[in-house]
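Chemist: Please find the sequence and the predicted model below.
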Amino acid sequence: MKQSSLFIMMICIIAALGGLLFGFDMAVISGVLPLMQDQFALSPAQEGWLVSSALVGCIIGVAFSGSLSDRLGRKKLLVAAAILFFISALGCALLDTYAHIIWSRILAGVGVGIASNIVPLYLSEIAPAHKRGRFVTYYQLAVTVGILIAYLSNYGLLLSAENINLHNDTFSYLFGEEVWRGMFLVGALPALLFLIGLFFVPESPRWLIQNGKREQGIRILEKISSEEEAEQSIASISEQSESRQGSYKDLLAPSMRRPLLLGLLLPFFSQFCGINAIIYYGPTILTDAGISLSNSFQSQIIFGVANMLFTFIAIWKVDQLGRRPLYLIGTACAAISLLLTGVFFYLDNVPGILILIAVSFFLASFAFSIGPLKFVVASEIFPTHIRGRALGLSIMVMWVADAAVGQITAVMLGSIGTAFTFWFFAFFCVVAFMTVYRLLPETKGKSLEEIEKFWSNENSASK
């Protein structure tokens, strides 16, 4: 049993590296943006495209990864994501022109799109039922670690660039003269580790059994769980399976209407609560508050630490307290903190420390609720035969919403002002609270097959 626990933890850590790269690639742009803006004299539209180009790639990655993972398996898609992460990090660091960097960012986005879809899906299928929420939340923790690494490396490279003697060599070019290239290059190391680690993880046993590879699936289940848990999983998977392939049409079945609505709305709210507006435009917002560029980078590190530390609350409580209570508490706190932040900007001349506290409170609220629970809930509410496609559609909504937020935030900051921008995001936190209160049942401790039966039974009872 101890050996199986160690093995599944190793699998979880390797898979979660996909989340770390997701967080890093999304957050690194916050440090790169002001430096590239100075060097290339970017227009507001070009700044927006630099931010949202990766999000276009995310949409592309999600669009094909769901159906491909249902056909080819989860592991092959993760390997493809790791390769894309590595190539894009090198491209952003070494290619010369703005246009080439945009193409590299799109490649990074495709990798992020695949990882954001397949990693939580893979973790939900390989984790024991009583630990599933915790294991999928490890993915969100890895995302926050990736964000923090991006902030730390951006700040560290910015400081060290001042002390590098500029010579006509590659090192000085990447880490001194054009330090933003070094910021991108840091991502190549975790991408390489992710790629190597994937050779040591198995395919999803549920996918194997679902696709007629029963013996392989059983061997993996016996390796990652106790004999009793393995037998229960095999029986329930076989009962629900019937070796059928799913299609998007299955999502329109009456029993799928409520999970589909939840699967679409939760990722939408996760973006329109304003999290990535702070990640992408953090230095810009803080500079507007009278905080210098160097100090705004330090402040973002504080944001990153808060985001990471409070994710541990979700890991600690998601399988004890449950998904629904955590989400309700988190959205209520997020709405309050965003309202307060808006008030501070509206009043003007408010000390920067109050703004930092308010934004940190929002990030903490997001980190233990809205952030991880969208992945936990979306990865467990759909049947196995359609889960890859359904989660792909769910994550697609997240990235489309993210791209929209990336574009409209700059516009809102320049037109309606920072205060009203934060109030705009607070409104969606309130709507998210009401939606979860009305629609989300508690799923903690239930196997994926039990959740599938719940939707079917509820539909039968309503007839």
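Modeler: Looks like it came in fine.
Chemist: Going by C-alpha atoms from here, please, whenever you check contacts or count neighbours.
Modeler: Noted.
Chemist: quick one: which helix or strand includes Leu309?
Modeler: helix 293-317 (DSSP states H and E).
Chemist: Flag every buried residue along that helix.
Modeler: Neighbour counts over helix 293-317 (16 or more other C-alpha atoms under 10 Å) mark 296-315, 317 as buried.
Chemist: And stretch 61-80, by the same measure?
Modeler: Quick answer for stretch 61-80 (16+ other C-alpha under 10 Å): 61-67, 69-70, 73-75, 77-80.
Chemist: ends of it, how far apart?
Modeler: End-to-end distance of stretch 61-80 (C-alpha to C-alpha, to the nearest Å): 10 Å.
Chemist: here's the one I want to compare it with:
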Amino acid sequence: MASYVREAARNPFVLKISMLAALGGLLFGYDTGVISGALLYIKQDLGAGSLAQSWIVAGLLLGAVAGALIGGRLADRISRRWTLLIAGIVYVAAALGAALAQTTGQLIAARVVLGLAVGAASAVVPLYISEHTPPRIRGGTVSYNQLMVTIGILVAYLVNFALRDTGDGWRWMLGIGAAPGVVLVIAMAFVPYSPRWLMMRGRRDEARAVLARSRGGDEADAELDEIDSVLSQERRHGLRELFGPRLRPMLIVGIGLAVIQQIVGVNTVIYFSPTILTYTGLDASDAIAQALTVGVTNVVFTIVAVLLLDRVGRRTLLIVGTAGLTVALALLALFFGLGWKDGAPWVALVALVLFIASFAIGLGPVFWLMISEIFPLAVRGQAIAVCSVFNWVANFFVSYYFLQLIDAIGRPATFWLYAGLAVVGIVFFVARVPETRDRTLEQIERELSGGDPAPGAGPSGSAPAAT
């Protein structure tokens, strides 16, 4: 931890632009968290049944699928910076539209537009940060995005708590979401272009000027030469090439991480944690209050992940974290299956906290970090967009069908299903996911595409320990 803090302190420029770009994560985090509390009141005010509630939650996710694809293409065409700025503008307009909605149809439409902005930001923020950051601190720095997501969720829970007993409070809950969008728009006006995007456009002098602010002159030149070498060996790839045999191993890892991150049920916990807590007998107000514990835990353990990713490694945290959330899901299944509601109602909250803590140190940050590391520069924007689309599609299906799954097979079977899928995820991580710690993006590309191992890698391909 200390080594990460020391190294990060030597790069104030990288830290500043990373935190500003990571405000894009705040958009997703706030809107994810706020709907969990607002939904308890929307269903009364607008007369939303289970199906309408599912669409209110899932409308954002449908928009995010399209937003991720559009964001990936825009990131390559007009730059990562301008894509994030446009996403912020769209988000502000849609958040205000959601707050003013008079029918469930209007609310769903506004949340679809919100999803466009959230999906674009989710695809572009990790890409932008990773392309600015030295390998030694890239794990922690790219994870600022996930940290901002968790902070956004916690802020949303606090807003839900503060407004839980006010008339039309859900409108204020949704409308306040415009604020992080405004901040993102302002922030993007002051950050530089990505050096790798500048190199793709043949603007080497500008790329060197950006890199020189976070590296020494010799280190900046060496990195530019490495980027140039990779670009000279690659032609422009379309989606057909992305799905071709050379890039397929990378894509399998990226899509696998994208889908597994969602099918373990994380967003059922985020979107529906107050709803789950009402299953234990709490009323809406008390459930929202207890959900604050989940939000605080999410932030605290994401900070732990930021400090450990460049020390312990991505793969280790991924496996350990997923094992922990599997235990939590089994505990929830036992809670509902054995009727502990009356004898030990606190078990449900403990299980939710364990689940979110385990997710926050593993699947939460590692998925977004690794998809920003493993793909070639020439297709990185499109590849991250494809992985983001799979992530949002999986998110949609899991979130949309959660309440319906509960009705169809019951609460115990639903959580046992998620636990089983988490075990499948662990097997996949052990078999297919590499360690990318302490390597440049170009070294990772060469190794995963079947080229020479990264310099300094051991016989198994693992990187030397970070110092």
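Modeler: Now that the structure is in, tell me what you want to look at. Computed from a prediction, not measured in an experiment: that's the story for all the values here.
Chemist: about what we covered before: read off where the helix holding Leu309 of the first structure ends up in the second structure.
Modeler: With TM-score structural alignment applied, helix 293-317 of the first structure matches the range 284-308 in the second structure.
Chemist: what sits up against that stretch?
Modeler: Residues outside stretch 284-308 of the second structure that contact it (C-alpha atoms under 8 Å, 6 or more residues apart in numbering) are 1, 4-5, 37, 40, 139-141, 143-144, 146-147, 150-151, 153-154, 157-158, 160-161, 164-165, 273-275, 277-278, 349, 352-353, 356-358, 360-362, 365.
Chemist: What does Leu195 of the first structure correspond to in the second structure?
Modeler: By TM-score structural alignment, Leu195 of the first structure lines up with Val185.
Chemist: Tell me who's in contact with that match.
Modeler: Val185 of the second structure neighbours (C-alpha under 8 Å, 6+ apart): Leu84, Leu85, Ile86, Gly88, Ile89.
Chemist: redo that, cut-off 7 Å
Modeler: The contact partners of Val185 of the second structure, by C-alpha atoms under 7 Å, 6 or more residues apart in numbering, come to Leu85, Gly88, Ile89.
Chemist: In terms of helices and strands, where is the equivalent of Gly133 of the first structure over in the second structure?
Modeler: When the second structure is aligned by TM-score structural alignment, Gly133 of the first structure is paired with Gly139. Using DSSP H and E, Gly139 of the second structure falls within helix 138-142.
Chemist: Please report how far Gly313 of the second structure lies from Leu377 of the second structure.
Modeler: Applying C-alpha to C-alpha to Gly313 of the second structure and Leu377 of the second structure gives a distance of 23 Å.
Chemist: try Val304 of the second structure
Modeler: 29 Å.
Chemist: what about the residue opposite Ala162 of the second structure in the first structure once aligned, how many residues close to it?
Modeler: Mapped onto the first structure by TM-score structural alignment, Ala162 of the second structure lines up with Gly156. Neighbourhood size, Gly156 of the first structure [other C-alpha atoms under 10 Å]: 14.
Chemist: contacting residues for Gly156 of the first structure?
Modeler: Taking C-alpha under 7 Å, 6+ apart, one finds nothing in contact with Gly156 of the first structure.
Chemist: Now do the strands in the second structure.
Modeler: With DSSP state E, there are no strands along the second structure.
Chemist: packing partners for the lengthiest helix in the first structure?
Modeler: Counting by DSSP state H, the longest helix found in the first structure is helix 2-40. Using 3 or more C-alpha pairs under 7 Å, 6 or more residues apart in numbering; DSSP states H and E, the elements in contact with helix 2-40 of the first structure are helix 98-126, helix 132-161, helix 179-185, helix 188-197, helix 214-224, helix 275-288.
Chemist: could those go into a markdown table alongside distance to Leu260 of the first structure?
Modeler: Output for those, formatted as a markdown table (distance: least, C-alpha to C-alpha, whole Å):
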| stretch | distance to Leu260 of the first structure |
| --- | --- |
| helix 98-126 | 16 |
| helix 132-161 | 19 |
| helix 179-185 | 36 |
| helix 188-197 | 31 |
| helix 214-224 | 28 |
| helix 275-288 | 23 |
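Chemist: Arg389 of the first structure: which of those helices is closest?
Modeler: helix 98-126 (9.3 Å; C-alpha to C-alpha).
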